Structure formats: structure tokens, C-alpha cells
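Visitor: coords below, sequence missing:
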């Protein structure tokens, strides 16, 4: 059963800081390697969510231990450290956890609307590597629909609801004349892109230089927003000349150090990366402020109480979508029986004596096809309502189909010798 074998194991901000989470962050190459390993073990449905606040692996596997070993085989951290800090959930609890994460209820900043986009990318990557089966795809799509409904129908995502926006709030509190400051933004992925737009929209920043390992990607965003770019090789000189440096890359180690910043004057450095991409010793530089994602998550937000008040509404919406998914899953379990019943009806339909009787009654092929469709539709309705056991519903469908086509009456009239099927019903015992 897929639900019983659906597991999730991971670590997040609740028990670990950025230094620990960084040890278990997964880059693109590591993710690809993990998926290849999983397929080698016969696992065909799993994905990994690795963000600044969490690293979690979701999959349909025989045991949680297998997921743990797969994840730690491609990360820098020690597996025993991971086990001591990790949480795991299975079955229904794992599904509920997935929905809570996708909807921002489990985020470091309540209502974080960026997390669902990160999950979509993680699932898309796994699907491209043939590691998402029908169950996990349906579950993911339902979680995404739930997240959208909560965003549209509640105020859970009101106010500061992402790390990218928390960075903007932090700058508002600690700097004046922000629009006149010189910014360097390193990393133009989703978080970097969102942060850049926020700098322009909310702070009126004009002097922003984008730096990315792929300069072409940075130039696309720079053209879109009317900004400047510099090659990655000029990161140190650009950062040294800037007032504010924001780093949002997925580099596995720091890319900016104290010795890279030689000029005098106040400097604010914001590290949105996990693992850390700005060395902690930068704090020892005079007039320097360095903050990371954990620091930003503690930022006081006037809308937090409002968002907390929206949690019951969000949970009600989640329950509704969970019920919808459960119904789909129950029907999916019945598919083999429905297929078997349809095949049995087709076999009867193609039987020579049945065809001769239908010809005598002038029943055309379209009428026969419609009769089969009606029988299968009624079977699906009965199984969905769980009025009968699958075996009973299957046999009753065959019985009703034969009765509705009036085989027994014509068979007797023409001396075929078949039993009169409406005199004694077929056994309702499942086979």
C-alpha cells in the first residue's frame, strides 16, 4: 500500500541552526546522484526538499532508514548527527506534514509563500529523472492546489512571509537613505530574484549590481529590471565597494571573507544561503553587520498575530483537500477490479453465442458499448460509496449486465439451454 510506505525524514530550523543545516544541504549534482542511487535500489518515487530552513526527503520506500542513508550519502554531514536531530513521519502523518510544509504552516516565517515554489522545483527535478510515480504526483498536485487556495482565501501570507522580504524589513530598520545605497546581490536564483525585486519595489533601490556564476542569467534579470552586472570573478572588488551585500547562492562553502573587504566604512552583509556563503569572521570587521536566515526569521512583524489567527481557516482547507486525495486514493485501489470487470464484460460481448443473440435483438454496437460503460460506471459508484465488498460488487455488475441485456429470456426462447439468470441470482461471494 503506497500510503503505508510513504515516509518523510528530515531536519529543519526547529532543532538546528544554519551551520548544521548547511552540512545536510543538497546541491543540484548531489540531488541527481541521489536519484540515480535510488533507482539502482529499485526506488522509483521520491524527491528531496533542500532550502535554507530545512532538508527533507520524501519517498515511497520500505523504511525510513533507507531514505536517511540515501540523503546522507550525498551530503557533507555525519549520518549519526543527522539521526540524532532528524524527525520522521509515515503514512497519513507524512501526508499531513507535506501539506503543512507546502502551505507555509511549518515555515520559519509563518505563511512563507516561497516554499511551495521550492517544492515544485524539487518535484519537477525528480520527475525529470523518472522518480515521481502517479501517487506522488497526485499528492504533490493536491498539495499545490491546497497552498493556492489558502493563499487566495486566507490572510496567512499577509505581511512578512519570506526570507527575501524579511531582509527588506531588516534594512528598513537599520539604515536610512536606502535608495542612495550601493547594493551588490550575489546569486540570481528564485530567492535572489525575489530579493532584487523587493529592493526596487519596497526600498526604491537604484544602484544594484548583480553577480552570478552564470553571467548570462544575471544579464537576463538585469535587462528586465534595468540593473548592472559584473562577472563572478569581480565579486571581491564589487563587494568591497558596496554598502550592502546580499548573498543568495547554493555554494557549498563561503565565497566572501573578511580579507576581501578592505575599504573603510559601514557595511551590511546579509547571507540568505544555506550552507553559509559569508564567512563568520567577517563580523570582526569594524562597522560591519552580518545577519543570516535564522536572524531574519526572528524579525518582529506586526502582522504575525493576524497570520496566526488564520491558521484554523488554513487547517480547514487542508482537511478538505486531504479528503479529496483520500477519495482518489480509495478509487485508485479499486482500479484493478474495475478493469477486470470491464474485461469480463468485453469477453462476454465478444462471445459468439452472445453476439448471435444480440443480432437477433437488433442491438447495434453502440448500444452494446453504452451498456458496458453504464455497468462500469455503476460499479465505480458502488465501490466509491463502499456499499459492498469489491468481490460482491464485481459479481453483481456481471449479473446486472446480463439481466439488462435480457440474455436469459432470448436464450430460452431460442432453445440455447442457458440458465434463467433472473430466477436465481449469482452468488455474491467474492472470488
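Guide: Yep, it's here. Note that the coordinates shown come from a computational prediction; the quantities given were computed from them, not determined experimentally.
Visitor: from here on, contacts and neighbour counts on C-alpha atoms
Guide: OK.
Visitor: contacts only, for the most centrally placed residue in the chain.
Guide: The chain has residue 119 as the residue nearest its centroid, 3.8 Å off, counting by CA atoms, centre = their mean. Neighbouring residues of residue 119 by CA atoms under 8 Å, 6 or more residues apart in numbering: 49, 102.
Visitor: mind doing that once more with 7 Å?
Guide: residue 49 (CA atoms under 7 Å, 6 or more residues apart in numbering).
Visitor: how near is it to residue 104?
Guide: Using CA to CA, to the nearest Å, one gets 11 Å for the distance from residue 119 to residue 104.
Visitor: try residue 216
Guide: Per CA to CA, residue 216 is found 32 Å from residue 104.
Visitor: neighbour-wise, which of these two wins?
Guide: Using other CA atoms under 10 Å as the criterion, residue 216 and residue 104 rank with residue 104 on top: 25 against 12.
Visitor: thought the more buried one was touching residue 111?
Guide: Yes - using CA atoms under 7 Å, residue 104 makes contact with residue 111 at a distance of 4.2 Å.
Visitor: before we go on, here's another structure to hold up against the first:
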């Protein structure tokens, strides 16, 4: 069994591909249980707007890839060129980099660490974490904390939420006359709400499937709330729309926006879709009076303070490399423990067999020194029998490798 990471992220695939393999957080536990039924002994799934990654202990990464395609109902050829697969040491390093923010679209952003912790908590509650992944992520979070504490990797970074508001300001200028709609009530929308609240817009409305959750967020920002089902009749009221839900299907369709624009008499609408899969149908972006942006479109706005963070990233990578080396050594030790135990058990079976023979010889009256001689010769012959046999049967490179191995194991002279 090896440690694997199989995934797709913002550097390997556009949003149109990423949304095909995004996991619904409400069904993540069931996905993990399903994966565990496919010859995977440990598993955790990290799914955000920028990445879908599976960390697993398995015999072959193909098992994980085949399951990923089957689970999402897509053909391998659609995602094959966008996939990355990391094994053992590379998988360890990748986990450390992701948690530390070195692999994020926003270099050093802190949100990914919380998302990763939630993913591991879900796996733990589901029962899909074993000794290996549990140890890996304990170390991962420890390394991330050290990196963020001892370097400036998170300094001057601008979040997706902040980038969305800055973009709105670049189009509308002062937002004090703008009416804002927030679709969803999760962490991303809450971050957006905090940023936009400080701009004092004319009004803020939270639309959510659960009115209670919507009202709770609305209360924090001194806004109002409505159900998502009300948007068809209310969308025209809003100048700025920010959406981030866990819906597997679009919430805002082309027809809904066209209807809203007619009522608005073609006054422009600014829309940011921070969800993966997307909440707003991409065709909406083709309308002349709509400014529609996705998470991929925001990448150019998140470069502020990048130079300082890149310097910090070099320092952070050195720290990560050190911890990767240590953890890899622990991992290798764990993988050879079963082999060492099997070797010791094998030797013990020889000892017991020959000891019983020796005891019989003693009972038959043989002298103890003669019994010891017979016993020691028998053990010596048994211990060298299999290595000798393997060496005699080996040919070419295998013979050369076995010879070197035996000389390394035993202090043999040429």
C-alpha cells in the first residue's frame, strides 16, 4: 500500500473542468464510504473552488482515478490531461504546500488551511482516516502553523472576497448607491459581506435556501434576507450580485438575468460567481449589460504584495523540505515494519523447529556439546538456504543486485 494524492486544481484545469469533479459537501461522507469500498484502505477528500484532491492509501492510483470518473459520471479522457498524481514523498510535500498556502491561487491565503481541516474532520467522522493519513495531517497542520508563524507568506495577500469587492469598485466607483445581493451564507459569502459592509452600500440582501441562516448573516451586516426561490422576481433590484453556494446546478440562469435586465432598462449588473460548480450560467456573461466574473477571472487582482510573499515562499519551501524528509523517513519505517516482522517470525519458526529437534536428541542421550553443534549447523544452513538459492537462480542485473544487497546486509568479503 502506498500514499497517493490524485487531484485537479486551478493551475491544471479551467473552471469548466474543475466543476465536473467538485464534491458536494453535503455528500462528502458518502463519497468517502463509496471510495473505501473500492480497495482503498484510507481516504480524505479536499474540495474547494480551486481544487478537488483525494488523499488515499491504496495499491494503485488507477483505482482512485477510475473511482473519481465513475463517481462523477465522466470519461477519463475529459480530465486525464488535467490530473496530477503524487506518490509517497511527493504526496507528503504536496499536502504540506497546500496547507501552507504555497499551492493556492492567492499565494499564502489562510482560507485553505481551514478548508483542509474541515475535510480531515469529515474524513475522521466518516471513519476513513487510518494511522497513515491521521499522522500525515497532524504533521501537515503543524508544518502549516510553523510556516505561517515564522515567515511572511500570508502578509499583504488579498482574498477572493476582497478581490471581488475591489473589482466592483473599479466598475461602479463608490458603492454607496449600489444595492448588493449575496447568494449563499457560507464562509466565502460571509467574507464578502464583511468586506462590502465597510463600503456602506445602499442595501445588502442575503438569499439562501435556509431563511434562518440567511437571516443570521443578514443580522451581522444589518441587511435583510430572502429565499433563493424569490430571486426570479427580485433579481432586477440589485446592482451587484456575489454568489457562492454548494449547489450542483446553476441558481441564476440566462432567462432570469434577461428578465431582470428588461426591468432594469438595461442598467448594468456586476456579478461574481465564486462557486464551483458555478452558480451562474456562463452564458450570462455574453449579455452586453452584465459584467460576470468567475474565480479564474479574479486571478490578476490577487497579485498585490506578491513579491514579498514570493520571497517568503522560498523560505517556507526550505522549512517544508526539512519536514518532508523527516516524515518520509517515518513513512518508510512504517512500510518496512511488516517485512521486518515477517522476517523475524520466519527466523523464529526456524528456531522453534530446530530447538524441538535438539530437545529430542538430548532425551535420546546425545551429549549436550554435540546437540549444540547439530543445532547451530542446522540453524546456519536454514538461514543461508533461501538467500543462496535466490542468488543461484538470479541472472544478469538481478544477480548483480542481489550480490550487492547480500554484501550490504552481511559483512562479506570479496
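Guide: Alright, I've got the coordinates. The structure presented is a predicted model; accordingly, all values stated were derived computationally and were not measured.
Visitor: check which helix or strand covers the residue nearest to the centre of the first structure.
Guide: Assessed by DSSP states H and E, residue 119 of the first structure sits inside helix 115-128.
Visitor: corresponding residues in the second structure for the next helix or strand after that helix?
Guide: The first helix or strand that comes after helix 115-128 of the first structure along the chain, using DSSP H and E, is helix 134-153. Aligned by TM-score structural alignment, helix 134-153 of the first structure corresponds to residues 131-150 of the second structure.
Visitor: same check on stretch 227-241 of the first structure?
Guide: With TM-score structural alignment as the criterion, stretch 227-241 of the first structure aligns to 223-237.
Visitor: could you do stretch 79-91 of the first structure as well?
Guide: Counting by TM-score structural alignment, stretch 79-91 of the first structure sits on residues 76-88 of the second structure.
Visitor: kindly check the end-to-end length of that stretch for me.
Guide: Terminal-residue distance, stretch 76-88 of the second structure (CA to CA): 23 Å.
Visitor: how distant is it from the center of its chain?
Guide: 14 Å (CA atoms, centre = their mean, to the nearest Å).
Visitor: with stretch 229-239 of the first structure instead?
Guide: 35 Å.
Visitor: residues contacting that stretch, please?
Guide: Applying CA under 7 Å, 6+ apart, the contact partners of stretch 229-239 of the first structure are 184, 209-213, 215, 218-219, 222, 245, 260.
Visitor: mind listing which of those are in helices?
Guide: 215, 218-219, 222 (DSSP state H).
Visitor: quickly check those residues for the two that are furthest apart.
Guide: By the measure CA to CA, 215 and 222 form the most distant pair in these, at 10.1 Å.
Visitor: out of these two, which sits in the more crowded spot?
Guide: Using other CA under 10 Å, the more surrounded residue of residue 215 of the first structure and residue 222 is residue 222, with 20 against 16.
Visitor: if we ignore the residues flanking it in sequence, what's nearest the more buried one?
Guide: residue 228 (5.9 Å; CA to CA, 6 or more residues apart in numbering).
Visitor: number of residues surrounding the one you found?
Guide: So residue 228 of the first structure, with other CA under 10 Å, has 17 neighbours.
Visitor: what does residue 402 of the first structure give?
Guide: 17.
Visitor: if I look at it, how far off is residue 344 of the first structure?
Guide: 11 Å.
Visitor: how about residues contacting stretch 246-254 of the second structure?
Guide: The contact list for stretch 246-254 of the second structure (CA under 7 Å, 6+ apart) reads 24, 277-281, 283-284.
Visitor: ok, of those residues, which one's closest to residue 58 of the second structure?
Guide: residue 24 (23.3 Å).
Visitor: alignment lookup: that closest one to the first structure.
Guide: In the first structure, residue 24 of the second structure lands on residue 27 (TM-score structural alignment).
Visitor: for residue 165 of the second structure, same thing?
Guide: That one, residue 165 of the second structure, aligns with residue 168 by TM-score structural alignment.
Visitor: mind listing what its match touches?
Guide: Residue 168 of the first structure touches 198-199, counting by CA under 7 Å, 6+ apart.
Visitor: which element is it on?
Guide: Short version, using DSSP H and E: residue 168 of the first structure is in helix 163-174.
Visitor: give the buried residues for that helix.
Guide: 163-171 (16 or more other CA atoms under 10 Å).
Visitor: can you check stretch 328-346 of the first structure too?
Guide: So for stretch 328-346 of the first structure, counting by 16+ other CA under 10 Å, buried means 328-329, 331, 334, 337-338, 341-342, 345.
Visitor: how about stretch 244-252 of the second structure?
Guide: For stretch 244-252 of the second structure, by 16+ other CA under 10 Å, it's 244-248, 250-252.
Visitor: what's the answer for stretch 375-389 of the first structure, then?
Guide: With burial defined by 16+ other CA under 10 Å, the residues of stretch 375-389 of the first structure counted as buried are 375-376, 379-380, 382-383.
Visitor: now intersect these with the strands, please.
Guide: Among those, none falls in strands (DSSP state E).
Visitor: and the residues you listed, which two are the farthest apart?
Guide: Largest separation among those by CA to CA: 375 and 383, giving 12.4 Å.
Visitor: what does the residue nearest to the centre of the first structure correspond to in the second structure?
Guide: Aligned by TM-score structural alignment, residue 119 of the first structure pairs with residue 116 of the second structure.
Visitor: likewise residue 188 of the first structure?
Guide: In the second structure, residue 188 of the first structure lines up with residue 185, judged by TM-score structural alignment.
Visitor: in contact with its match, which residues?
Guide: 208, 213-214, 217.
Visitor: if we go to 8 Å?
Guide: Counting by CA under 8 Å, 6+ apart, residue 185 of the second structure has contacts 206-208, 213-214, 217, 245.
Visitor: now do the buried residues in the match of stretch 227-241 of the first structure.
Guide: By neighbour count on 16+ other CA under 10 Å, the buried set for stretch 223-237 of the second structure is 223-228, 231-232, 235-237.
Visitor: over to stretch 150-160 of the first structure?
Guide: Buried positions in stretch 150-160 of the first structure, judged by neighbour count with 16+ other CA under 10 Å: 150-151, 154-160.
Visitor: then stretch 2-17 of the second structure?
Guide: Buried-residue list, stretch 2-17 of the second structure, by 16+ other CA under 10 Å: 3-10, 12-13, 15, 17.
Visitor: same question for stretch 300-315 of the first structure.
Guide: Going by neighbour count (16+ other CA under 10 Å), the buried part of stretch 300-315 of the first structure is 304, 307, 310-311, 314-315.
Visitor: of those residues, which belong to helices?
Guide: 304, 307, 311, 314-315.
Visitor: possible to save these as CSV with distance to residue 127 of the first structure?
Guide: Compiled in CSV, those are given as follows (distance: CA to CA, whole Å):
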residue, distance to residue 127 of the first structure
304, 36
307, 33
311, 31
314, 28
315, 28
